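A.B. asks: I'll drop the sequence and a predicted model, then ask my questions.
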Amino acid sequence: MAKVLDSVDQRTKLVGENRLELLLFRINATQLFAINVFKVKEVVKLPSLNSMPGSHSNISGVANIRGTSIPVIDLRSAIGFRPITGEHEANMIITEYNRSVQAFKVGKVEHIVNMTWSDILPPPKSAGNHNYLTAITHIEVDGNKQLVSIIDVEKVLAEIIRYDITLSEGVLDEKLVHEMMGRKILIADDSSTARKQIKETLEPLGIEILEVSDGLQALRTLQKWCDEGKSVQDEILMLITDAEMPEMDGYKLTHEIRNDKRMSDLYITLNTSLSGNFNHAMVEKVGCDRFISKFQPDVLVDVVQQRLRELIV
């Protein structure tokens, strides 16, 4: 099982080329689900779990992996299905999101597929606003196309772990409060939960949030302003973009912006749950101005304030 991820370090070159790799797994007999390989630390057979009295109903227990205690979330239960039965057939996908490590209990783990973000599509609108998907795609299985549902892990985690949007004392620069009023920020993120977290942090400060769910929508919005003769710098204070998004990822989006003279100076912050060290390297490569890990309201506000200081000096 561990061999599935043996070459993960070699896969970093895919990011920045609008490509990704998905780890496919099942939580029932008929449907395929997936998460990005870069979120995955390890895949193992489900070990014996220690109970956590008083924990969330979707947490099955705690696994001890080489001396580290890792909470295990029953993904089947978390996205609205009946809990997994038959523990002997279950596997555990250990992931790192938003600077925390947790595992997801799933059924059979299939294999890894190499995709382009242009092959990744938003969920159909008929799925409603309460589904647990950020995207869908199709793969060939025995000569037939099969639907793959990409899990919105941030939404799953937000329902288990409360994200506090309260700012720490001293973070807000009172001298800049009036400068925030009426400013606009464009955010591009395929997770409705992530967009909500940013909005709930910044809107109380008087900042208007414009939101889109993928990089291509963000690029088209910016291009439209330019085509209308508008200055992107006048329209928005900055762009805050996720790394992983359907149709166009945040790295490709940044590359396209930097190569369009009409908007090449736009301030871009990469806001992602992916590996910090890896993203710092990618920020330098593609030309983002800042990188921050989700979800840190203090750091988010600090980025906004630093940008304002640059403009009013």
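C.D. replies: Good, I have the coordinates. Predicted model only: the values in this text are computed from it and were never measured.

A.B. asks: drop to CA atoms for contacts and neighbour counts, all remaining ones
C.D. replies: OK.

A.B. asks: Would you mark the buried spots in stretch 197-213?
C.D. replies: By 16 or more other CA atoms under 10 Å, the buried positions in stretch 197-213 come out as 197-199, 201-203, 205, 207-209, 211-213.

A.B. asks: Residues touching that stretch, excluding its own?
C.D. replies: Residues from elsewhere that reach stretch 197-213 (CA atoms under 8 Å, 6 or more residues apart in numbering): 165-166, 177, 180-192, 195, 218, 245, 295, 297, 301.

A.B. asks: what's the straight distance from one end of it to the other?
C.D. replies: 14 Å (CA to CA, to the nearest Å).

A.B. asks: do stretch 95-102 as well
C.D. replies: Calculated as CA to CA, the first-to-last residue distance of stretch 95-102 is 6 Å.

A.B. asks: and if you look at stretch 140-154?
C.D. replies: From its first residue to its last, stretch 140-154 covers 28 Å (CA to CA).

A.B. asks: residue ranges for the helices of the stretch 151-300 of the chain, please.
C.D. replies: 153-158, 177-180, 192-202, 215-227, 232-235, 250-258, 276-286, 297-312 (DSSP state H, counting those that start in this stretch).

A.B. asks: do you know which of those helices lies nearest Thr241?
C.D. replies: In terms of CA to CA, the element of the helices of the stretch 151-300 of the chain nearest to Thr241 is helix 250-258, at 5.8 Å.

A.B. asks: if we can go back for a sec, of the buried residues of stretch 197-213, closest to Thr12?
C.D. replies: Closest approach between the buried residues of stretch 197-213 and Thr12, by CA to CA: Ser213, at 23.4 Å.

A.B. asks: Redo the buried residues of stretch 197-213 as CSV? Include distance to Pro71.
C.D. replies: What follows is the buried residues of stretch 197-213, written out as CSV (distance: CA to CA, whole Å):
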residue, distance to Pro71
Gln197, 23
Ile198, 26
Lys199, 29
Thr201, 27
Leu202, 31
Glu203, 33
Leu205, 35
Ile207, 36
Glu208, 37
Ile209, 34
Glu211, 32
Val212, 32
Ser213, 30
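
A.B. asks: and the comparison structure, right after this:
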Amino acid sequence: MAGILDSVNQRTQLVGQNRLELLLFRLNGRQRFGINVFKVKEVLQCPRLSNLPQRHPMIRGVANIRGQTISIIDLSKATGGRPIEQTEHSFVIISEYNRSVQGFLVNSVERIINVNWESILPPPKGAGRFNYMTAVTEIDGELVEILDVEKILDEISPASTQVNASIVEQVSHQKVSRHRPVLIADDSSVARRQVQKALEALGLECIVTENGRQALNKLQEMAAQGSIHEQLSLVISDVEMPEMDGYTLTAEIRNHPALKDLHVILHTSLSGVFNKALVEKVGASDFIAKFHPDELATAVNNAL
């Protein structure tokens, strides 16, 4: 365990190479789950938890960790399973998503694995609309589920998708009807809905894809039909996606003669760990953290 704890914050060098490292853990039962190490701040034995009145049922309690009060989410209960019973024998994964820090209560933490995004696949068809998987992969002959953390957090504390009226007015003055649709690439159903609602408030149409590979295929298909700039305004892409991540998607766009001048906004839940050198290396036009509708709308307005 000590090796995992010591290495969590030192394993970010693979981002941008269509590779990632997953911290494997278990909830109740034998099923393995994974979380991107790049989003993990710390792993620790579950500390003493304090109850809060009228807390959300998925929040087990709060803990004071290094001078910060952090909500601890029972990840098993939040994904429809049984609550984790004995917190004193459990672990907490401290993570940063969408500009907030939270702890995930898990039963056990195993090890860190190095995988290629191409081996991270979308969930099986027919998994149901209430599933919490954003992707799956196979490790040691076993299925590993990668959870849609953005969906879990949105169910506990929904993010507003309302864009400030003054920004909407700015965009309306530009006669957005002359603008072509915006292509969205994101593996989280919640994130896709958030972005789409914010853009529709600006009067923009959206073409929605679920990962970088799907987005690149769509872009190449459009480019084969004629000028991409007559069909599309810009691309908004998540960074972490199965099959092809957002950095690789951006690099592929820049290397394609017909796509290279597209405006690409990387829109990521990797808040607090912006790799500006990498963003510049792959040629992204902008890089913003999820999810703030006004910031997203402003970035889109600037692009238009």
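C.D. replies: Alright, I've got the coordinates. The structure presented is a predicted model; accordingly, all values stated were derived computationally and were not measured.

A.B. asks: Can you give me the TM-score here?
C.D. replies: After superposition, the two chains reach a TM-score of 0.95 (TM-score structural alignment, normalised by the length of the second structure), with 303 aligned residues with a CA RMSD of 1.5 Å.

A.B. asks: that older thread, which of the helices of the stretch 151-300 of the first structure sits closest to Lys108 of the first structure?
C.D. replies: Closest among the helices of the stretch 151-300 of the first structure, using CA to CA: helix 153-158, at 18.3 Å.

A.B. asks: Val8 of the first structure: how many residues sit nearby?
C.D. replies: By the measure other CA atoms under 10 Å, the count of residues near Val8 of the first structure is 14.

A.B. asks: quick one: it and Lys105 of the first structure, what's the gap?
C.D. replies: 21 Å.

A.B. asks: residue contacts, the counterpart of Leu75 of the second structure in the first structure?
C.D. replies: Correspondence of Leu75 of the second structure to the first structure, assessed by TM-score structural alignment: Leu75. Residues in contact with Leu75 of the first structure (CA under 8 Å, 6+ apart) are 27, 58, 104-106.

A.B. asks: now, the most widely separated pair of the residues you listed?
C.D. replies: Ile27 and Asn58 (14.3 Å).

A.B. asks: So the two - more neighbours on which side?
C.D. replies: Shown here are Ile27 of the first structure and Asn58; by other CA under 10 Å, Ile27 has more neighbours (22 against 18).

A.B. asks: Name the member of the buried residues of stretch 197-213 of the first structure with the shortest distance to Ile120 of the first structure.
C.D. replies: The closest of those to Ile120 of the first structure turns out to be Ser213 (CA to CA; 12.3 Å).

A.B. asks: In the second structure, what sits opposite the closest one in the alignment?
C.D. replies: In the second structure, Ser213 of the first structure lands on Glu210 (TM-score structural alignment).

A.B. asks: Now the terminal residues of stretch 4-21 of the second structure, how far apart.
C.D. replies: Using CA to CA, one end of stretch 4-21 of the second structure lies 12 Å from the other.

A.B. asks: go on, stretch 178-193 of the first structure?
C.D. replies: Stretch 178-193 of the first structure: ends 28 Å apart by CA to CA.

A.B. asks: Need the winner for burial among the helices of the stretch 151-300 of the first structure.
C.D. replies: Here the criterion is mean neighbour count by mean count of other CA atoms under 10 Å, and of the helices of the stretch 151-300 of the first structure the winner is helix 250-258, at a mean of 22.

A.B. asks: In the second structure, what range does it match?
C.D. replies: Under TM-score structural alignment, the match for helix 250-258 of the first structure is residues 246-254.

A.B. asks: what's in contact with that stretch?
C.D. replies: Here stretch 246-254 of the second structure makes contact (CA under 8 Å, 6+ apart) with 16-18, 212-213, 215-216, 237-240, 259-262, 264, 266, 279, 282-284.

A.B. asks: Now the buried members of those.
C.D. replies: For the contacts of stretch 246-254 of the second structure, buried by 16+ other CA under 10 Å: 16, 18, 212-213, 215-216, 237-240, 259-262, 264, 266, 279, 282-284.

A.B. asks: If you drop the residues flanking it in sequence, what lies closest to the residue most central in space within the second structure?
C.D. replies: Residue closest to the mean C-alpha point of the second structure, counted by CA atoms, centre = their mean, is Ser269 at 4.8 Å. Using CA to CA, 6 or more residues apart in numbering and skipping the chain neighbours, the partner closest in space to Ser269 of the second structure is Asn98 (4.5 Å).

A.B. asks: List the residues that contact that neighbour.
C.D. replies: Per CA under 8 Å, 6+ apart, neighbours of Asn98 of the second structure: 268-271, 289-291.

A.B. asks: a markdown table please, covering the residues you listed and showing distance to Ala63 of the second structure.
C.D. replies: Formatted as a markdown table, the contacts of Asn98 of the second structure follow (distance: CA to CA, whole Å):
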| residue | distance to Ala63 of the second structure |
| --- | --- |
| Thr268 | 27 |
| Ser269 | 23 |
| Leu270 | 23 |
| Ser271 | 22 |
| Ala289 | 26 |
| Lys290 | 25 |
| Phe291 | 25 |
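
A.B. asks: Show me the residues you listed that map onto strands.
C.D. replies: The strands, defined by DSSP state E, take in 268, 289 from these.

A.B. asks: Farthest pair within the contacts of Asn98 of the second structure?
C.D. replies: Maximum pairwise distance among the contacts of Asn98 of the second structure (CA to CA): 10.7 Å, between Leu270 and Phe291.

A.B. asks: quick one on the thing from earlier: in the first structure, what residue corresponds to the residue nearest to the centre of the second structure?
C.D. replies: Ser269 of the second structure maps onto Ser273 in the first structure, by TM-score structural alignment.
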